[in-house]
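# sequence and predicted model, in that order:
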Amino acid sequence: MDKLSTKHFMFFIFGTSIVTLKTYPSLLIQSGGRETWVIFILASILLFFYYISIINTCKRLNIYDITEIYRKALGKYLGVFFISFFYFNIFLSVVESSALEANSMHTNMFIETPIWYLQLLFIVPAIYTLTKNLNAIKICSLIGLIFIFLAGINLSILSAKYKQYKLLFPIFPEGINISHITTLIKVLGGYGSIAISLPYLKFINDKTHLKKHSIIAVIIVIQMEIVSIMGVISSFGDARASTIFYPKLIQTQLINYFGFLESGEFFVMLQMVGGWFVKYIMSFYILLLFLREIFIDYKNSIVYIVSTIVFALSFLVAKNNLVLFKNLNYYLYISFFNYILIPLIIVAIVRLRALNQPNK
């Protein structure tokens, strides 16, 4: 049966939000500098209130369909217009997942393996999962994320002795500037992928503990991201970290115990490939549900059509690192508007209308 519990939903929050900022923090350190970790803390606080305010609004209105909330706030036609931007951003997240998985593995692990080949190894297995039902997405995500968490804990322990926390200080010696503000927006844009979990709210069977489990999940996501960015800066310093495409993959190469234990790359590779695969299928599945409402006669054909488009677009941006990271910079700004700012405005409109309605 295609239903979720609130505990399952926690994993959908993990799967959509964790991997983005952990994969390319160098893009944020370039503009945020040494203080990027402080900006992460501020962005994390804002993210917490953003997500919980949306959950509170859904519970108050007893509406758990994000499309319906948009229509309630803006009307039928304007609501559909703006929700289309939301789902377009989900499509960009699907392209991002495919491009970054292939490019990160090609850049750091399999430099002689063509990017298109790595993409096929990623997209083709995903097609099989996506042609099934929600249970297939749920099972793949649960198994994948459990292994990812175990790998993350292992990496934290193994890499602890290589971190120099003095590299995190001093903070803001020259005050706050415009680069810090733009970094905050980009961090929120990276965090914004958590909004992909919102369309899954309608599949939750018993929503009694939705807020409680959502709070726990968001707090776990926040602490993972803050620990991750602090670990990167304390391992390399901000100047060096900002020049590395995928610093987490390089960071694990430091690990060496007893002269032979050097398995850090395996754990972070598991995190990268598994994390992007989970985000890919979660994003793709919810995009498919939206497309099937429009092209109802095509059913599973949409999976193959969209997968082909994603393969072509992700290959174009992933084949060159500089092009990819330039587009990722734009992607973070777009995500900030479509995943964070516009949903907040929608929620504010709905809440104001609910307050202005006379009690019956």
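Thanks, I have it. Residues are numbered from 1 along each chain as shown.
# only C-alpha atoms from now on, for both contacts and neighbour counts.
Fine.
# what's the burial count for residue 81?
For residue 81, the neighbour count with other C-alpha atoms under 10 Å is 14.
# got another, please set it beside the one above:
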Amino acid sequence: MDKLNFKHLFFIICATAIPALKTYPQIFMREAGKDSWICTIIAGIIIIIYFNYICKVCVKNNSFSLYEIYTSVFGKIIGNILFIFFLLTLFLSLFGSASLETNVVHTNLFIESPNWYIALFIVLPGLYVMIKGKNAIMLVLIANMTISIINGTNLYMLTYPFKEYNRLFPIFENGVNIKFLMGIIKALGLYSAVYTVMPYLGEIKEKEKIRRCSTFSLIFVAQMIVISTNGILTTFDVERANAIIYPKLIQTQLISYFGFIASGEFYVIFQVLTGWFAKYMATFLAIFLILKEFNIKRMWNVKVLPYTISGVIYIGVLCITNDLLNLFKYINFYSYMCLINFFIIPVIIFIIFDFKSRRKVPKAQC
């Protein structure tokens, strides 16, 4: 499998971070209310600093194997346990990606089509692309995220006249309370899905450009999320926005221009589908890159593992999407799992790893 270019990192970061925060912002909007856009700003700044530090540690020590970093910090037993939790969270991302995409299509396009039928059009194409290898996956990521970003830009311009920015005021009406802090925590949990990118860093040729590219990419992602959240809050009253399952879809129904451009629902549905499929494929490949650490690379050649994982994902999707309330409970649970395994634990691990590596340098010089 060929090495990746550092420019690919932009599309991988966008694919892992954007879909969740744009599709179901109610996760943090129900906590922070009209101050949710401020939560996304704070969470975005934290995640930029966090990921920049992790990349700095990896580049400085020329160490890009997560398995080696985890086990060197906590030893074989605890390191393996934490690494398995990281891998399980990646699987939760796969379940969530396929489930949300299935539910969006079922809820908004083909209500009479059963979930098991719609899920086939996600799992089977994903399996086909996965079998074709890394180059095919990167082509899908680049094409899907480009389309998604263009659609998002068009939607911002088309919906601009329907936004009332006075709905954002007063700011901090209830002060900085526990709900506002919970909004930041939940937004941070969804943002931290960007940690899915870590297995890709070892595949990139220009290691010295990783920090610069990742910082630029996360700044781009953060401004998109802030604008998206701001757009929902200025289009709807916050209570109304929290009561809608997918507010972006309802927001675009207001669009009407020149008598023939009516309802931008197609834009946002296409954006959601391309974004979630890109996240699905990015997470799928990340799992394979992780499994290489356990010497399961041979399964890639005989195509056993892609079929097995796809089958498990398909069964999981059917279980999750049967009840919409269960789906959103799962998403809420997923945000906490991401916060723990993609943010809190990695921060602790990389701080200790950085401290240990600094202590080794003077000894080596002596």
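Perfect, thanks for sending it. For clarity, every value in this text was computed on a predicted model and none was experimentally measured.
# you'd agree residue 358 of the first structure is in a helix?
No. Assigned with DSSP: H, G, I helix; E, B strand; the rest coil, residue 358 of the first structure falls outside any helix and is coil.
# and it, how close does it get to residue 58 of the first structure?
19 Å (C-alpha to C-alpha, to the nearest Å).
# next one: residue 31 of the first structure
Distance, residue 31 of the first structure to residue 58 of the first structure, by C-alpha to C-alpha: 36 Å.
# picking that back up, residue 358 and residue 58 of the first structure: who's more crowded?
residue 58 (19 against 7).
# what does residue 349 of the first structure correspond to in the second structure?
By TM-score structural alignment, residue 349 of the first structure lines up with residue 352 in the second structure.
# identify the spatial nearest neighbour of its match, chain neighbours not counted.
residue 73 (6.6 Å; C-alpha to C-alpha, 6 or more residues apart in numbering).
# post-alignment, the host helix or strand of the one you found versus the first structure, mean distance?
Using DSSP states H and E, residue 73 of the second structure sits in helix 66-108. Mean deviation of helix 66-108 of the second structure relative to the first structure after superposition (mean C-alpha distance after the TM-score superposition for the first structure): 1.2 Å.
# the very next helix or strand once past that helix vs the first structure, average offset?
Past helix 66-108 of the second structure, heading to the C-terminal end, the next element that is a helix or strand (DSSP H and E) is helix 115-132. Superposing on the first structure places helix 115-132 of the second structure at an average distance of 0.9 Å from its equivalents, by mean C-alpha distance after the TM-score superposition for the first structure.
# and helix 115-132 of the second structure, which residues are buried?
115, 116, 118, 119, 122, 123, 126, 127, 129, 130, 131 (16 or more other C-alpha atoms under 10 Å).
# what residues are up against the second one?
Which is residue 116 of the second structure. By C-alpha atoms under 8 Å, 6 or more residues apart in numbering, the contact set of residue 116 of the second structure is residue 318.
# gap between it and residue 336 of the second structure?
27 Å.
# for the stretch 201-350 of the first structure, what spans make up the strands?
Under the criterion DSSP state E, counting those that start in this stretch, the stretch 201-350 of the first structure contains no strands.
# re the thing from before, now flag whichever of the buried residues of helix 115-132 of the second structure is closest to residue 312 of the second structure.
residue 123 (10.1 Å; C-alpha to C-alpha).
# which residues touch that closest one?
98, 310, 313, 314.
# what does the last one align to in the first structure?
Aligned by TM-score structural alignment, residue 314 of the second structure pairs with residue 311 of the first structure.
# show the contacting residues for its match.
95, 98, 119, 123.
# try it again with 7 Å
By C-alpha atoms under 7 Å, 6 or more residues apart in numbering, residue 311 of the first structure lies in contact with nothing.
# and stretch 65-75 of the first structure, how far out from the chain's middle?
23 Å (C-alpha atoms, centre = their mean, to the nearest Å).
# same check, this time on stretch 111-126 of the first structure
21 Å.
# can you check stretch 145-161 of the second structure too?
Mean C-alpha position of stretch 145-161 of the second structure versus that of the full chain (C-alpha atoms, centre = their mean) differs by 19 Å.
# in the first structure, what stretch matches that stretch?
Under the criterion TM-score structural alignment, stretch 145-161 of the second structure matches residues 145-161.
# residues contacting the matching stretch, please?
252, 255, 264, 267, 270, 271, 274.
# would you indicate which residues of it are buried?
So, applying 16+ other C-alpha under 10 Å, buried residues of stretch 145-161 of the first structure: 145, 148, 151, 152, 155, 158, 159.
# what helix or strand is the fourth one on?
Here residue 152 of the first structure sits within helix 134-159, counting by DSSP H and E.
# how far apart are the following helix or strand past that helix and its match in the second structure?
Downstream of helix 134-159 of the first structure, the next assigned helix or strand under DSSP H and E is helix 178-191. Superposed on the second structure, helix 178-191 of the first structure shows a mean distance to its aligned partners of 1.2 Å (mean C-alpha distance after the TM-score superposition for the first structure).
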